[in-house]
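K.L.:
Provide a 3D model corresponding to the input given below.
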Amino acid sequence: MTLLEVLATTRRYMVLPGNDFAWSTWDDEAEALAEFDALVEQVRQGERPFTLHVLYLPTGPLQELAISSGWAEQYLVLAARFDELF
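P.N.:
Here you go, the predicted structure:
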């Protein structure tokens, strides 16, 4: 799995119906996707934005979203792969 594939898979989880953004740093899905998609675009351009790394940190916004939304185990797999590739 490439870094872009990890990001695409993460995004698919971020748009699941019923996600709970209350414990993340985002107010809602739209805000989360706006930030995430902008960072993914930077990766596509060959950059490695530090902010993207922060999103995947333990207790970071993505983990909080995953835990509160029921996909914590899948997130841990994605985060581990992200760490290997980033």
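K.L.:
hey, let's count contacts and neighbours off CA atoms from now on
P.N.:
Will do.
K.L.:
ok, residue 85 touching residue 1?
P.N.:
No: Residue 85 lies out of contact with residue 1 (C-alpha atoms under 8 Å); the separation is 9.0 Å.
K.L.:
I'd like the structure of this one too, to check against the first:
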Amino acid sequence: MEIKSKSEIIKYIDENQIPGINDKIRKIINIIELIKEFIINIESDLTWSNYKSEKEILIELDTMIQEFEEENFSRLLDLQAHFAPASEFQEISISSGWSEEFIVISKMFEDALITLIKEFDLKTYD
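P.N.:
Below is the predicted model of the structure:
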């Protein structure tokens, strides 16, 4: 996989359309899909994560995507924790060579999360 530039990451998250999905949810789903793309296409070093395999991560991410498509936000706190400093995703990105891209993605996640919280009046970590 070719490492994506900041502008490519932003364009993918902002412009990739999902018919019938609320725009705020779509951005979160696009961010999850982008994390999946990095995990699938770059050999992932899971040494510093709690995951035992790439398959385990992908199953969790696919489940989250399905739940978001159904406007089920019950695992939003789990997803938020994955983007926190020294989190699973950050550790994987550092050890797998895509930490700079992760910084861009995590900032976009933070922005998308704020708009999602406002749109649906959700509670998250402070």
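K.L.:
Mind checking the TM-score on these two?
P.N.:
Their TM-score after superposition, calculated using TM-score structural alignment, normalised by the length of structure 1, is reported as 0.90; 86 aligned residues with a C-alpha RMSD of 1.2 Å.
K.L.:
which one of residue 85 and residue 1 of structure 1 has more residues nearby?
P.N.:
residue 85 (12 against 9; other C-alpha atoms under 10 Å).
K.L.:
and that one, how far is that from residue 43 of structure 1?
P.N.:
Residue 85 of structure 1 is 12 Å from residue 43 of structure 1, where distance means C-alpha to C-alpha, to the nearest Å.
K.L.:
next one: residue 10 of structure 1
P.N.:
14 Å.
K.L.:
and if you look at residue 51 of structure 1?
P.N.:
From residue 51 of structure 1 to residue 43 of structure 1 the distance is 11 Å (C-alpha to C-alpha).
K.L.:
swap in residue 28 of structure 1?
P.N.:
23 Å.
K.L.:
same question, residue 67 of structure 1
P.N.:
Going from residue 67 of structure 1 to residue 43 of structure 1 by C-alpha to C-alpha gives 25 Å.
K.L.:
do residue 84 of structure 1 as well
P.N.:
Per C-alpha to C-alpha, residue 84 of structure 1 is found 15 Å from residue 43 of structure 1.
K.L.:
If you count surrounding residues, which of the two has more?
P.N.:
With neighbours defined as other C-alpha under 10 Å, residue 84 of structure 1 and residue 43 compare such that residue 43 has more, 17 against 10.
K.L.:
aligned partner of that one in structure 2?
P.N.:
Residue 43 of structure 1 maps onto residue 68 in structure 2, with residues paired by TM-score structural alignment.
K.L.:
quick one: contacts for its match?
P.N.:
The neighbours of residue 68 of structure 2, taking C-alpha atoms under 8 Å, 6 or more residues apart in numbering as the test, are 25, 29.
K.L.:
centre of the chain versus whatever helix or strand it lives in, how much separation?
P.N.:
Assessed by DSSP states H and E, residue 68 of structure 2 sits inside helix 54-69. Centre-to-centre, helix 54-69 of structure 2 and its host chain are 10 Å apart (C-alpha atoms, centre = their mean, to the nearest Å).
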